[in-house]
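1. sharing a model that was predicted from the sequence below.
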Amino acid sequence: MESVSRLGIVGCGLMGSGIAEVAALRGLDVLVGEATPQTAKDGRRRITGSLERGVRRGKLTEEQLTAALGRISFTHDLADMQDRQFVIEAVAEKREIKAEVLAMLGKVVQGDDAVIATNTSSIPIVDLAMATQCPDRVIGLHFFNPVPVQRLVEVIPSLATSEQTFARARDFATEQLGKRTVTATDRSGFVVNALLVPYLLSAVRMLESGQASADDIDRGMELGCAHPMGPLRLLDLIGLDTAQSVAESMYAEFKEPLYAPPALLRRMVAARQLGRKSGRGFYAYDV
């Protein structure tokens, strides 16, 4: 099976920029699709900042930084993705937006063995795949934030995904990006979020009910259970809007009360207190 040399990524937020950085450092030609010149500029600045932090920490050389940035280009026209061997959608965690992007990619990315992957963290893959004309070439590849640090990728084939697509996606993640993979059944939440989200929402409900402060909840799990980060700090890192979208998707599929977003979470999202990316969530941050 031919290795991937030309990668496309649609969306250059936290996830898309991280995937682009990892791929460029591994020698791939990366084309990033963004909606506007400003969002493309923001995406390049995000990638550059991450690479520069790697240099300051001694994990990268200046030469590696320069080479990686030279492998990344941007476009505002998804038609430019037509020569890509593998395209990863990494736009907002909204079913309608993802389905629209994948439908366009299905028309543009025409190679028989070209793969179209979605980085959704909760939306059933088959729902997105059936928005395209080529559901056999669509698969879920769920990366974790921050992508340059987190080694795991969930590989999620749908009922329509071909064996060739599954093998190509798994090999791409492991052999070319250096990640470790787990295979998940196409159910909302997959493996990690199916276990993680109820825990995170329980922490919000505990805070909401006044059982404990945010700091005590987080310190309790960090010191009592050896978690590297408490649940509320982790929610701030994930983004409260993303967490709400994941919870809503899981609740829509299973109708289990433990998946329903707590009122406090919904109010904070409405107030744009989204965590680290907005400067305020359960804690305050410099942005």
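-> Nice, I can see it.
2. drop to CA atoms for contacts and neighbour counts, all remaining ones
-> Fine.
3. count of residues packed around Pro228?
-> When neighbours are defined as other Cα atoms under 10 Å, Pro228 has 12 of them.
4. again, but for Thr36
-> Under the neighbour criterion other Cα under 10 Å, Thr36 is assigned a count of 12.
5. excluding its backbone neighbours, what's nearest it?
-> Of all residues not flanking Thr36 in the chain, His76 sits nearest, at 6.3 Å (Cα to Cα, 6 or more residues apart in numbering).
6. give the contact list for that neighbour.
-> For His76, the contact set (Cα atoms under 8 Å, 6 or more residues apart in numbering) comprises Gly33, Glu34, Ala35, Thr36, Pro37.
7. how far away is it from Leu31?
-> 10 Å (Cα to Cα, to the nearest Å).
8. cool, Ser209 as well?
-> Distance, Ser209 to Leu31, using Cα to Cα: 47 Å.
9. what about versus this one:
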Amino acid sequence: MSLTNGLPEHVGVYGGGRMGAGIAHAFLLAGATVTVVEASEPAAAAARARVEASLRTARERGKLAGSLADVAARLTVATAPAALAGCGLVVEAVPEDTALKRRVLATVAEVAPTARLATNTSSLSVDALASGVPVPDRLIGLHFFNPVPASELVEIVVGTKTAPDLVGDARAWVDALGKTSVTVTDSPGFASSRLGVALALEAMRMLQDGVACAEDIDTAMTLGYKHPMGPLRTTDVVGLDVRLAIAEHLARELGERFEPPAVLREKVAAGHLGRKTGQGFYTW
């Protein structure tokens, strides 16, 4: 069943970390009932806290239609995948690991056999992930951006087996969320990650070579090219470990121009992962 705005009435999100919680937030604000699945009770409790904190922020900013209690009442957080039964759409939002995502998608396809499936991968092949799904035409990429509540973009990634009608539905879902979609074919890094990582890696090489400090490199892009945030600060927000994993994947797929610079590997090895650890290219 769908809501009047075209969204499925019941949406599942597998994974309640920063991205999964943000995706749940977006669907809740659009009027859907949302079920988030996490791996353990502590993780589930943390996921609920993230979503509820995000909803409180939305209320403070005047972006919440209805009372906080009413919107929060449409949120369920569970540890059993079976809680996703009956969902019209399930979005996978677990870490960027092909084997893990395949397992999750296969599980979702089993417990929610009629649901449309979406992966929030930022760089992995939708076709490769679809190989673990019994009906691969039900899978599409919905690449949300961090932080999801504030981001205006969703990248729709179309696999070779994705059903054409699913592409149209995905565009309608993004519209219903109040965001803008771009549609790309399944290719390494899609459009956003491929371009964003290329810029970030070059900024890191410039920092490593002593061309300028992080602040000045970022200012050159924010003031000179009107980017809302410089490539190094953006990397801190995304997570240096996430950027490293994507760069390594793109280097394997597209060649040495995406080879991660030493400064990125060194910071990740030292545990300096950006905003989430308090230290990256900046101190937070």
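-> Cool, the structure landed. Please read all numbers here as calculations on a predicted model, not as lab measurements.
10. please say which of Ser209 and Leu31 of the first structure ends up with more neighbours.
-> Higher neighbour count among Ser209 of the first structure and Leu31: Leu31, with 22 against 11, using other Cα under 10 Å.
11. alignment lookup: the more buried one to the second structure.
-> The alignment partner of Leu31 of the first structure in the second structure, by TM-score structural alignment, is Thr35.
12. so which elements touch the helix or strand containing that match?
-> In this assignment (DSSP states H and E), Thr35 of the second structure forms part of strand 33-37. Packing partners of strand 33-37 of the second structure (3 or more Cα pairs under 8 Å, 6 or more residues apart in numbering; DSSP states H and E): strand 10-14, helix 18-29, strand 75-78.
13. so which of those is the most packed in?
-> Ranked by mean neighbour count, those are led by strand 10-14 with a mean of 28 (mean count of other Cα atoms under 10 Å).
14. can you name the residues of the first structure that that strand overlays?
-> Under TM-score structural alignment, strand 10-14 of the second structure corresponds to residues 6-10 of the first structure.
15. what lies in contact with the matching stretch?
-> Here stretch 6-10 of the first structure has contacts from 16, 20, 23, 28-34, 81, 83-91, using Cα under 8 Å, 6+ apart.
16. start to end distance for stretch 63-77 of the second structure?
-> Terminal-residue distance, stretch 63-77 of the second structure (Cα to Cα): 23 Å.
17. buried sites along the strand holding Thr35 of the second structure?
-> Residues of strand 33-37 of the second structure classed as buried by neighbour count (16 or more other Cα atoms under 10 Å): Thr33, Val34, Thr35, Val36, Val37.
18. how about stretch 210-220 of the first structure?
-> The neighbour-count check on stretch 210-220 of the first structure (16+ other Cα under 10 Å) flags Ala214, Ile217, Asp218, Arg219, Gly220 as buried.
19. what comes into contact with that stretch?
-> Stretch 210-220 of the first structure is contacted from outside by Ala203, Met206, Leu207, Met229, Gly230, Pro231, Leu232, Arg233, Phe282, using Cα under 8 Å, 6+ apart.
20. again, 10 Å this time
-> If you take Cα atoms under 10 Å, 6 or more residues apart in numbering as the criterion, stretch 210-220 of the first structure is touched by 203-208, 222, 224-234, 282-283.
21. mind giving me the ChimeraX command for buried ones among those?
-> Here is the ChimeraX command that selects the buried residues among the contacts of stretch 210-220 of the first structure (16+ other Cα under 10 Å):
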select :203,204,205,207,208,230,231,232,233,234,282
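22. now the nearest residue to Arg205 of the first structure once chain neighbours are set aside: how far from Ser202 of the first structure?
-> Nearest residue to Arg205 of the first structure, sequence neighbours excluded (Cα to Cα, 6+ apart): Pro262, at 6.4 Å. Distance of Pro262 of the first structure to Ser202 of the first structure, given as Cα to Cα: 9 Å.
23. would you mind giving the helices and strands packed on strand 33-37 of the second structure as JSON lines with distance to Ala49 of the second structure added?
-> Output for these, formatted as JSON lines (distance: least, Cα to Cα, whole Å):
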{"stretch": "strand 10-14", "distance to Ala49 of the second structure": "15"}
{"stretch": "helix 18-29", "distance to Ala49 of the second structure": "9"}
{"stretch": "strand 75-78", "distance to Ala49 of the second structure": "10"}
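24. quick one, which of the ones you listed is nearest to Ala270 of the second structure?
-> Across those, Ala270 of the second structure has its closest neighbour in helix 18-29 (22.1 Å, Cα to Cα).
25. give me the mean distance between the closest one and the first structure.
-> Taken over the aligned residues, the distance from helix 18-29 of the second structure to the first structure averages 0.9 Å (mean Cα distance after the TM-score superposition for the first structure).
26. okay, helices next: where are they in the first structure?
-> In the first structure, the helices defined using DSSP state H lie at 14-25, 37-56, 62-70, 95-108, 125-129, 163-171, 192-208, 214-224, 231-238, 240-254, 263-270.
27. figure out which of those helices is closest to Pro146 of the first structure.
-> Across those, Pro146 of the first structure has its closest neighbour in helix 14-25 (6.7 Å, Cα to Cα).
28. coming back round to it: name the nearest of the contacts of His76 of the first structure relative to Arg137 of the first structure.
-> Gly33 (19.6 Å).
29. how about the closest residue to Glu62 of the first structure other than its chain neighbours, what does it touch?
-> Nearest non-adjacent residue to Glu62 of the first structure, counting by Cα to Cα, 6+ apart: Val55, 6.5 Å away. By Cα under 10 Å, 6+ apart, the contact set of Val55 of the first structure is Gly49, Thr61, Glu62, Glu63, Gln64, Leu65.
30. can I have the buried ones of the residues you listed as a PyMOL selection?
-> To isolate the buried subset of the contacts of Val55 of the first structure in PyMOL, counting by 16+ other Cα under 10 Å, use the following:
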select buried, resi 64+65
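31. which members of the contacts of Val55 of the first structure are the farthest-apart pair?
-> Spatial extent of the contacts of Val55 of the first structure (Cα to Cα) is set by the pair Gly49 and Glu63 at 15.2 Å.
32. number of nearby residues for the counterpart of Val111 of the second structure in the first structure?
-> Applying TM-score structural alignment, one finds that Val111 of the second structure aligns to Val108 in the first structure. Other residues near Val108 of the first structure come to 16 when the count uses other Cα under 10 Å.
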